[in-house]
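**Student:** sequence? don't have it. structure:
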């Protein structure tokens, strides 16, 4: 680290927004040696020493960096879609200071050597913090569980089969039991592949009008209900990867009322878009699980407000032209989202659905708590993973200007508000405009 990196940084004249304590106040924040040294109204340019770099934030929001619990990064094996370096650049531009990548690589992250490769590669090439999730089952095939203990020792932060659900309840029970013994977090995608069948969008009237096969919400609800029973049976730490419908929210409420300690997230796409956005057969809006009815979207937003849904993820999944510029039914699932997650989420703030603190809590504090990471808070001694942004700056998204290697954004051409002016990781500025 250079002397410049060691130089203290004071973010003055800021709207300090701490989702951990649910507070907002005017003041300043002093960063030194990679942590928050001082914070509050008394932190001003006048209080700074001669060696402190002072940045006048002009009343912009200063908040903890976002923590994205679910992103496909491609490397190793699919570098044409995304690398750890390009994913980190997109993340920094969008205010994401920590990425947790899924094991859907080639080879999958199901061996300690692959975990080690990803973490070393991230340290060498990425400008934000990157953690790896390891596979729950070998080869992501849902048949034989991985060596959870060895993978944990290698640095795996959590365990998931990505966008694949483990259909064999006996395999999942054994995996949960084994994970419990290592206090490992199980993150599971809940979609019954048999019930989903050949469906490509949400089942209902709109799918019928488009002539596309649908996926019923029951495909999600049935598997989530099964998982709740397995969690009660095993006592495992469990997180539902992407809940998308009212039926799933009812299941989560009942489970928690019964004393089952589970957490859940949804994707930024499912709280800001609905099934109508696939009109015109827009393949950039083809995701898994599919975009749901507007009533489900509204229910998800309310569930975030109520704390039933803990976190919002980008579900960043880069797909190249060959896999997306296809007839809707044949195109690959997935949308990029690291760079647009905050701006898209601010739609909910601007329309009055959520307040800013609640949104940031779902994007930073709760992911940090679930993953047992030290970020997600503005307090003395906390890691200096900080973002500065103006929530009101309007822009039209030009996907060609995004830093991700692929361009499959569902918000291409959309009018958004909210621009990150500075992203700080460990006290060092990694993005600035």
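**Tutor:** Ah, there it is. Given the structure is predicted, the values throughout are model-derived calculations rather than measurements.
**Student:** going forward, measure contacts between C-alpha atoms and count neighbours the same way
**Tutor:** OK.
**Student:** in which helix or strand would I find residue 85?
**Tutor:** In this assignment (DSSP states H and E), residue 85 forms part of helix 84-93.
**Student:** for that helix, packing partners?
**Tutor:** Packing partners of helix 84-93 (3 or more Cα pairs under 8 Å, 6 or more residues apart in numbering; DSSP states H and E): strand 96-101, helix 112-125, strand 415-425, strand 428-432.
**Student:** gap between the two ends of stretch 93-112?
**Tutor:** End-to-end distance of stretch 93-112: 31 Å, with Cα to Cα, to the nearest Å as the criterion.
**Student:** returning to that earlier point: reformat the helices and strands packed on helix 84-93 as JSON lines; add distance to residue 172 and mean neighbour count.
**Tutor:** Listed next are those as JSON lines, based on distance: least, Cα to Cα, whole Å; neighbours: other Cα atoms under 10 Å:
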{"stretch": "strand 96-101", "distance to residue 172": "21", "mean neighbour count": "27"}
{"stretch": "helix 112-125", "distance to residue 172": "21", "mean neighbour count": "17"}
{"stretch": "strand 415-425", "distance to residue 172": "36", "mean neighbour count": "21"}
{"stretch": "strand 428-432", "distance to residue 172": "40", "mean neighbour count": "18"}
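**Student:** try this one side by side with the last:
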């Protein structure tokens, strides 16, 4: 090897060593960067509690999830965690706390710092805040303008504004104390249901006089469970029968019902067991589109039981809450447990087709003589003589055995002469006809 080549190689060695050191540094830096990217981010305060709480809430275990979610929210606020915390408050009946959280989340403005879950929570909170507000009961106090130094407390907590509705917890006893300068103190215990909007007239007697009678119904004496009974009947118009055939007549079906009603806010949920007497006197009837010879005299002495479930929404019509408009509907099932549907072939007395309401019962085939076109044994009604008792729907007959009961819409008026007594008048269109009911309920 020449000296010239040897000196060139010697000069190149420091450069190679320098390049190696630079490459090693770049590789080390790149490796460190990739390692940092691959390693999990350091957990922030409340993350572990939030993870556990969200998992429990998703599994429907809100009682166990609440302390974890509260701890996570106290450590670091996140809309996605706060929303689930509010959902658990609703699940456990803490509607006031849920409402505060929903509104707090709903009022936030989405930013880049928010995750996709946080943005979705902010959007959902707007709807949920509105829904829970409808469930939270309120009390409104009407204070006469001439009263001075008015002070109203709820469970010892003074109201800052007496002219605005105050949200309160449902289904808990609330002690209300009302005071005014120169007037007697008045105290009441209230018990509000979900969605209830209570209005109280603040009427305080001057000192030395008897207290005015409160105009509002005391919630403590307005129970949530009611037992009632009354008339429930139907009118089946002739035109309804004519939907299925010719002939028929308007029929009144008397009956009654016993009810068990549960109130929740503005809604009534009623379970009823009713009775109906579906009696029909001798009436001509035949299927639509069939000849005059198909007329039969139809009679009924059916007794039916009806089990129903009805939901009604109450609209207060006056400040004292005595008059209420009820709107709703119901479903159920009926069962004819006694009696029958009787069919007998019919013929015109003159043997000339005419008014079917003048037709008479056939005594048998061609009996009376000359009635063969009407009284015969040529069709499915061959044995319809002597008050033939028809078979049930389940045996290819016309007698109803089990039938659906549907009433919609159902509209009525409820009058509360006293806190524990209600008189209800309702009307509804139903599959059984035009329903009317008049009953009385007593609070339990």
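**Tutor:** Cool, the structure landed. These figures come from a predicted structure and were not determined experimentally.
**Student:** just give the TM-score of the two.
**Tutor:** Scored against TM-score structural alignment, normalised by the length of the first structure, the superposed chains reach a TM-score of 0.21; 145 aligned residues with a Cα RMSD of 7.0 Å.
**Student:** to residue 131 of the first structure, which of the helices and strands packed on helix 84-93 of the first structure lies closest?
**Tutor:** Residue 131 of the first structure lies closest to strand 96-101 among those, at 4.7 Å (Cα to Cα).
**Student:** orientation of the closest one relative to strand 415-425 in degrees?
**Tutor:** Between the axis of strand 96-101 of the first structure and that of strand 415-425 there is an angle of 90 degrees, by axes from the mean of the first three to the mean of the last three Cα atoms, to 10 degrees.
**Student:** which other helices and strands contact strand 96-101 of the first structure?
**Tutor:** Against strand 96-101 of the first structure (3+ Cα pairs under 8 Å, 6+ apart) you get strand 66-71, helix 84-93, strand 129-134, strand 415-425.
**Student:** in CSV: those, plus distance to residue 122 of the first structure.
**Tutor:** Shown next, in CSV, are these (distance: least, Cα to Cα, whole Å):
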stretch, distance to residue 122 of the first structure
strand 66-71, 14
helix 84-93, 6
strand 129-134, 6
strand 415-425, 14
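**Student:** the helix or strand where residue 209 of the first structure lies: what's the following helix or strand?
**Tutor:** Using DSSP H and E, the element containing residue 209 of the first structure is helix 205-210. Beyond helix 205-210 of the first structure in the direction of the C-terminus, DSSP H and E gives the next helix or strand as strand 214-215.
**Student:** and the next helix or strand past that following strand?
**Tutor:** helix 218-234.
**Student:** for the second structure, what's the longest helix?
**Tutor:** When the second structure is scanned for its longest helix (criterion: DSSP state H), the result is helix 3-38.
**Student:** which strands and helices lie in contact with whatever helix or strand comes next after it?
**Tutor:** Scanning forward in sequence from helix 3-38 of the second structure by DSSP H and E, the next helix or strand is helix 47-58. On a contact count with 3+ Cα pairs under 8 Å, 6+ apart, helix 47-58 of the second structure meets helix 62-75, helix 79-91.
**Student:** got CSV for the ones you listed, with distance to residue 406 of the second structure and mean neighbour count too?
**Tutor:** Below are those laid out as CSV (distance: least, Cα to Cα, whole Å; neighbours: other Cα under 10 Å):
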stretch, distance to residue 406 of the second structure, mean neighbour count
helix 62-75, 38, 19
helix 79-91, 32, 24
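**Student:** any chance of a markdown table for those helices, columns distance to residue 335 of the second structure?
**Tutor:** Output for those, formatted as a markdown table (distance: least, Cα to Cα, whole Å):
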| stretch | distance to residue 335 of the second structure |
| --- | --- |
| helix 62-75 | 43 |
| helix 79-91 | 39 |
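**Student:** quick one, which of these is nearest to residue 151 of the second structure?
**Tutor:** Between residue 151 of the second structure and those, the tightest spacing by Cα to Cα is seen for helix 79-91, at 31.1 Å.
**Student:** which parts of the stretch 101-250 of the second structure are strands?
**Tutor:** 138-142, 151-154, 157-158, 166-167, 173-179, 186-191, 197-201, 225-236, 245-247 (DSSP state E, counting those that start in this stretch).
**Student:** other residues contacting stretch 421-432 of the second structure?
**Tutor:** Stretch 421-432 of the second structure is contacted by residues 234, 236, 329, 404-417, 434-443 when judged by Cα atoms under 8 Å, 6 or more residues apart in numbering.
**Student:** go through the residues you listed and flag which are in strands.
**Tutor:** If you go by DSSP state E, the contacts of stretch 421-432 of the second structure have 234, 236, 329, 404-417, 434-443 in strands.
**Student:** what's the burial count for residue 26 of the second structure?
**Tutor:** For residue 26 of the second structure, the count of nearby residues is 12 (other Cα atoms under 10 Å).
**Student:** can you tell me how far it sits from residue 37 of the second structure?
**Tutor:** In terms of Cα to Cα, residue 26 of the second structure sits 16 Å off from residue 37 of the second structure.
**Student:** again with residue 21 of the second structure
**Tutor:** In terms of Cα to Cα, residue 21 of the second structure sits 24 Å off from residue 37 of the second structure.
**Student:** what sits against residue 100 of the first structure?
**Tutor:** Counted by Cα under 8 Å, 6+ apart, residue 100 of the first structure has contacts 67-71, 130-133.
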